[in-house]
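Visitor: this is a predicted model, with the sequence first.
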Amino acid sequence: MRVLLIEDNEDLAKLIGSQLEAGGYGVDRVDSVADAIAVLDSRNYTAMILDLGLPDGDGLKVLRHVRSQQLPLPVLILSARGAMDERVKGLEQGADDYLAKPFAFEELKARLAALLRRPGALLGAQLTVSNLVFDTHGRQASVEERPLALSARETQLLELLMRRADKIVPKSSVEDQLFGLDDEFGSNAVEVYIHRLRKRLQDGKAAVTINTVRGVGYVLTAVA
């Protein structure tokens, strides 16, 4: 799942990004209010980590934009403003959680995971479709306890489709989750990964299928 990190401290952003990527997340990073709003208006994310002290304004402006657009996006504020009134203000304006700096990376990852397990977040700890199981903590897919050998992007793609099993996942959403802001990819890149994943699932005897809804997206369903 892809997370938008809004943090203007480059060293801290790199550390947070590397920690989250090691945990299986994709991470895009911007460092200003303007860039954050522009990216949010053009791409889909699973969650957002938001610093408040940004060079061109208060990060709460980004939060207000997200909530005014009614985006179903979990938001974790990560800020040096640790006073009680600041935390209350952030939560009242729509943040789902608030973590003051300095912080422990393990707590950040745990809080993010907890947000994504909440009802409506589509992010259970274990996903099951027919005989196919995906462990979101271990980042491992298996069929009847036999592990499937998947690349990192194949794993991300499978997780995305399983979280929305029986529902169409638009191609644009797949692109947003698989590829970061700085990634270059061809017009048929998603189709290539869909083809590879289908082959992995077939070889692994998974009782699921990935159907293409032409011009719209993809849907993973159990095989009757």
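Guide: Ah, there it is.
Visitor: C-alpha only now, for contacts and for neighbours.
Guide: Fine.
Visitor: residue 156 against residue 23, yeah?
Guide: No. Shown here, residue 156 and residue 23 do not form a contact pair, counting by C-alpha atoms under 8 Å, at 11.9 Å.
Visitor: and residue 206, which of the three is it?
Guide: Secondary structure, DSSP: H, G, I helix; E, B strand; the rest coil: residue 206 is coil.
Visitor: burial check on it, number of neighbours?
Guide: Residue 206 has 21 neighbouring residues, counting by other C-alpha atoms under 10 Å.
Visitor: for it, give its distance to residue 142.
Guide: In this view, residue 206 and residue 142 are 9 Å apart by C-alpha to C-alpha, to the nearest Å.
Visitor: mutual contacts of the two, please.
Guide: Counting by C-alpha atoms under 8 Å, 6 or more residues apart in numbering, the common neighbours of residue 206 and residue 142 are residue 132.
Visitor: next, the one to line up against it:
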Amino acid sequence: MRFLLVEDTLDVAEAIAGRLGNAGHVVDLAQTLEDAWHFAVTNDYDLVILDMNLPDGSGLNFLKRLRQEQIVFPVLVLTARLSVNDKIGALDYGADDYMVKPFDFGELEARIRAIVRRGSTQSDRSIAVGNLTFDMAERSLTVDGKEVELTRRETILLEIFLTNRGRVLEKEELLTRLFGLESNSNANAVELYVARLRRKLEGADLEIRTLRGIGYQARDTVQGKSA
């Protein structure tokens, strides 16, 4: 998944980004509301992790602006504030959840998974497509009950395809969701990782189609199989 982290305290930001990065996610970091808004209007995110106190204003104002502009990314608010009114304000403005600093990283990851689940059709932490099962918490894949080892990038790519089944994904979108702001990567890298993932999904009930000149589309093959 791809997250936008809006946090100006560098050690906190690096710790969160490192933890989520090690779990196989891409994290874009904004340390001001101005940068955060630029990211929000130019990219798609699975979740925004938003600090309340930024150098150029309040995270509440940023959240309110997101909702006024009908930008519907889920938002998890992080803050050192303890006031119940602050919590109520964040939720009333459209936050999906709220955590007070300091926090436990395990709880942060669990809350992120819960928010993402609420925005999908999945009722638990796993996505199943026929003989394929992907555990979103453990970042693990099994096909026909056998574990398949994936690299970090392959895991990110698989999760993108699984949570966007049936949708056409352009190469540029996959590029930014796979590599974030790494400028040295190009569309050839996307093709490489798609090819690698296809090889590891051999025999799985998930097909990744190439739509020439457009991008890729993942679809279930279970319904097309004869009994």
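Guide: Yep, that arrived. Here the structure is a predicted model, which means the values were calculated and not measured.
Visitor: re the thing from before, neighbour-wise, which of residue 156 and residue 23 of structure 1 wins?
Guide: residue 156 (21 against 14).
Visitor: just the buried residues of stretch 27-45 of structure 1, please?
Guide: Neighbour-count burial for stretch 27-45 of structure 1 flags 27-34, 36-37, 39-40, 44-45 (criterion: 16 or more other C-alpha atoms under 10 Å).
Visitor: which residues touch residue 156 of structure 2?
Guide: Applying C-alpha under 8 Å, 6+ apart, the residues contacting residue 156 of structure 2 are 1, 24, 25, 178.
Visitor: residue contacts, the last one?
Guide: Under the criterion of C-alpha under 8 Å, 6+ apart, the contact list for residue 178 of structure 2 reads 2, 26, 153, 156, 157.
Visitor: among the residues you listed, which pair sits farthest apart?
Guide: 2 and 153 (11.8 Å; C-alpha to C-alpha).
Visitor: higher neighbour count, the two?
Guide: residue 2 (24 against 19).
Visitor: so that one makes contact with residue 48?
Guide: No. Using C-alpha under 8 Å as the test, residue 2 of structure 2 is too far from residue 48 to be in contact (9.1 Å).
Visitor: tell me how many other residues crowd the counterpart of residue 60 of structure 1 in structure 2.
Guide: Structural alignment places residue 60 of structure 1 opposite residue 60 in structure 2 (criterion: TM-score structural alignment). Residue 60 of structure 2 has 21 neighbours, counted by other C-alpha under 10 Å.
Visitor: roughly how far does residue 60 of structure 2 sit from residue 66 of structure 2?
Guide: 10 Å.
Visitor: would you mind giving the secondary structure of residue 128 of structure 2?
Guide: Residue 128 of structure 2 ends up strand, using three-state DSSP.
Visitor: can you tell me, leaving aside adjacent residues, what's nearest to it?
Guide: Nearest residue to residue 128 of structure 2 in three dimensions, chain neighbours excluded: residue 134, at 6.4 Å (C-alpha to C-alpha, 6 or more residues apart in numbering).
Visitor: just to be sure, that neighbour is in a strand?
Guide: Yes. Assessed by three-state DSSP, residue 134 of structure 2 belongs to a strand.
Visitor: count of neighbours near the residue nearest to residue 137 of structure 2 when sequence neighbours are not counted?
Guide: Residue nearest to residue 137 of structure 2 in three dimensions, not counting chain neighbours: residue 125, with 6.3 Å by C-alpha to C-alpha, 6+ apart. Neighbour count for residue 125 of structure 2, taken as other C-alpha under 10 Å: 15.
Visitor: and what of residue 138 of structure 2?
Guide: 10.
Visitor: would it count as being in a strand?
Guide: No. Secondary structure of residue 138 of structure 2 (three-state DSSP): coil, not part of a strand.
Visitor: what residues does the longest helix anywhere in structure 1 touch?
Guide: Identified as the longest helix of structure 1 according to DSSP state H is helix 189-203. If you take C-alpha under 8 Å, 6+ apart as the criterion, helix 189-203 of structure 1 is touched by 148-150, 153-154, 157-158, 171, 174-175, 208-210.
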